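Asks: just coords:
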């Protein structure tokens, strides 16, 4: 539970899928109202996700708030105007080698790439791409990394989608074949691949420094393994009720699940600094 005392929190970091969004990919009206209340008193509510910018900003507009957003789990941070303030990517040549490896050795796995605001897919009609498009409302460009990323450029994320067993095996294979990567499963069927320096906790530290807010005065919400480092980086944290047991074990608090307004329930337990009315 939240430790007793007069702590007043100054910033919120919130994962999107499985956390802010319910199982129908919606934000409850009551949660949205609470987020707007925080925005009005000057408490930044930071959306943190493995999603690309075009799949995050519509949610921010729906909430009616202005704040930086953390894309690709921290590989790209954009300010409230959509301008990049931090970017960490995989070198284009290395990303092409990963793409070629997956396409050649893992025929049943769909590999796509993200660079800044572009989503690049070899086959935009692949069932996995169509599924992801329906979830995020993002539109992919058809082709390979070398078609869209210039020489000397970077890729912020590669996403591999496939059956759970193949994805588990691919995660192991990539770890053996390539060094300096962050490779994790965001779902049993999704494998996220980014530069090894990328983390949600790194984004927390960066934005705390930018705002001059100590990490101890921030709170975070998450539901999966890739959220653990973020949860441990903030002064207070909540694992969602739908999170795996290991995530709940490491979190300071466990709130309701994403279908029962877990974010709202957690926010109601906290006191926040009023910076403006």
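Replies: Thanks, I have it. Since the structure is predicted, the reported quantities are computational estimates derived from the model, not experimental observations.
Asks: Every contact and neighbour count from this point should use C-alpha atoms.
Replies: Will do.
Asks: What segments of the stretch 1-150 of the chain are helices?
Replies: 29-40, 57-63, 92-105, 127-136, 145-148 (DSSP state H, counting those that start in this stretch).
Asks: what does stretch 191-203 rub up against?
Replies: With Cα atoms under 8 Å, 6 or more residues apart in numbering as the test, stretch 191-203 has contacts from 48, 70, 73-75, 77, 88-90, 156-161, 167, 171, 180-186, 226-227, 229-233.
Asks: Apply 6 Å and report the result again.
Replies: 73-75, 89-90, 157-160, 180-185, 229-230, 233 (Cα atoms under 6 Å, 6 or more residues apart in numbering).
Asks: hold the first one in mind and look at this next one:
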């Protein structure tokens, strides 16, 4: 089947362990774009976390915040904030457990405590600026995703705390919090509907737990060689590592570049 669009996760997919885009990946994306097939970012990151990456690759369309905020050619076409009542429940529960939250809007993000090493360490791992401080941000602005800062052995405290939310670990001290049915797949489907492209005509690349639904919804789901093992059973194809021409080899397998 001739594929018409390709979606790319960022961390561990477009970016290597040093948070750099390998030159071979840059060249492969440019070859894809030259063929007329659009490249779209699909990430758990907020837009302000990856603007330089998108600019470097010449990409102006993205599925961000794990599918909750979608932009096509610079224009927002889909928004799915977390219901405020669900945020309030989590705020109260996290406060009881003395866990810090970071609220992510579409253009800014704020923590609800003055400072915390878990916040600093997790955000620093993304190599982006630290969040501001505004414990009331969620009351005044739409929140598309939340960082909940706790360790793996504390996750059980949230297992049944709020059935409207789901939790996906991305750091030793942090989890993404999104709507219970939220995923990159939801944002991808919204963009494909706008473009009149069938899911079977799309390719997606990923490496983490939050890529599972994305790889399942498209016609060709490609897991990076460096993917977490739990993701690989959901892929149609496993390419090489991000630092070993993983993107190029996956695009060649898909028949999108030579």
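Replies: Sure thing, it's come through. Keep in mind the model is a prediction, meaning the values are calculated, not measured.
Asks: Just the buried ones from the contacts of stretch 191-203 of structure 1?
Replies: Buried by 16 or more other Cα atoms under 10 Å: 73-75, 89-90, 157-160, 183-185, 229-230, 233, out of these.
Asks: now for the helices of the stretch 1-150 of structure 1, which one comes closest to residue 190 of structure 1?
Replies: Across the helices of the stretch 1-150 of structure 1, residue 190 of structure 1 has its closest neighbour in helix 127-136 (9.7 Å, Cα to Cα).
Asks: Can you list the buried residues in the closest one?
Replies: For helix 127-136 of structure 1, the neighbour count (16+ other Cα under 10 Å) marks 128, 129, 130, 136 as buried.
Asks: Residue 11 of structure 2 -> structure 1?
Replies: Aligned counterpart of residue 11 of structure 2 in structure 1: residue 17 (TM-score structural alignment).
Asks: now swap in residue 100 of structure 2 and tell me
Replies: So, by TM-score structural alignment, residue 100 of structure 2 is matched to residue 110.
Asks: How many residues are close by its match?
Replies: Look at residue 110 of structure 1: counted by other Cα atoms under 10 Å, it has 22 neighbours.
Asks: That one reaches residue 161, doesn't it?
Replies: Yes: using Cα atoms under 6 Å, residue 110 of structure 1 is in contact with residue 161, at 5.1 Å.
Asks: Restricted to strands, list the contacts of stretch 191-203 of structure 1.
Replies: Judged by DSSP state E, the subset of these located in strands is 90, 157, 158, 159, 160, 181, 182, 183, 184, 185.
Asks: Reformat those residues as TSV; add distance to residue 118 of structure 1.
Replies: Shown next, in TSV, are these (distance: Cα to Cα, whole Å):
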residue	distance to residue 118 of structure 1
90	15
157	11
158	12
159	13
160	16
181	21
182	20
183	20
184	21
185	22
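Asks: quick one: which of these is nearest residue 114 of structure 1?
Replies: Distances from residue 114 of structure 1 to those, taken by Cα to Cα, are shortest for residue 157, at 5.1 Å.
Asks: Could you find the counterpart of the closest one in structure 2?
Replies: Under TM-score structural alignment, residue 157 of structure 1 pairs with residue 145 in structure 2.
Asks: and its match, what does it touch?
Replies: Taking Cα under 6 Å, 6+ apart, we find residue 145 of structure 2 in contact with 104, 177, 178.
Asks: one step back: out of the helices of the stretch 1-150 of structure 1, flag the one nearest residue 242 of structure 1.
Replies: helix 29-40 (17.1 Å).
Asks: which residue sits farthest out from the middle of structure 2?
Replies: residue 96 (28.3 Å; Cα atoms, centre = their mean).
Asks: re the thing from before, quick check, nearest of the buried ones among the contacts of stretch 191-203 of structure 1 to residue 33 of structure 1?
Replies: Of these, the one sitting nearest to residue 33 of structure 1 (Cα to Cα) turns out to be residue 230, at 24.2 Å.
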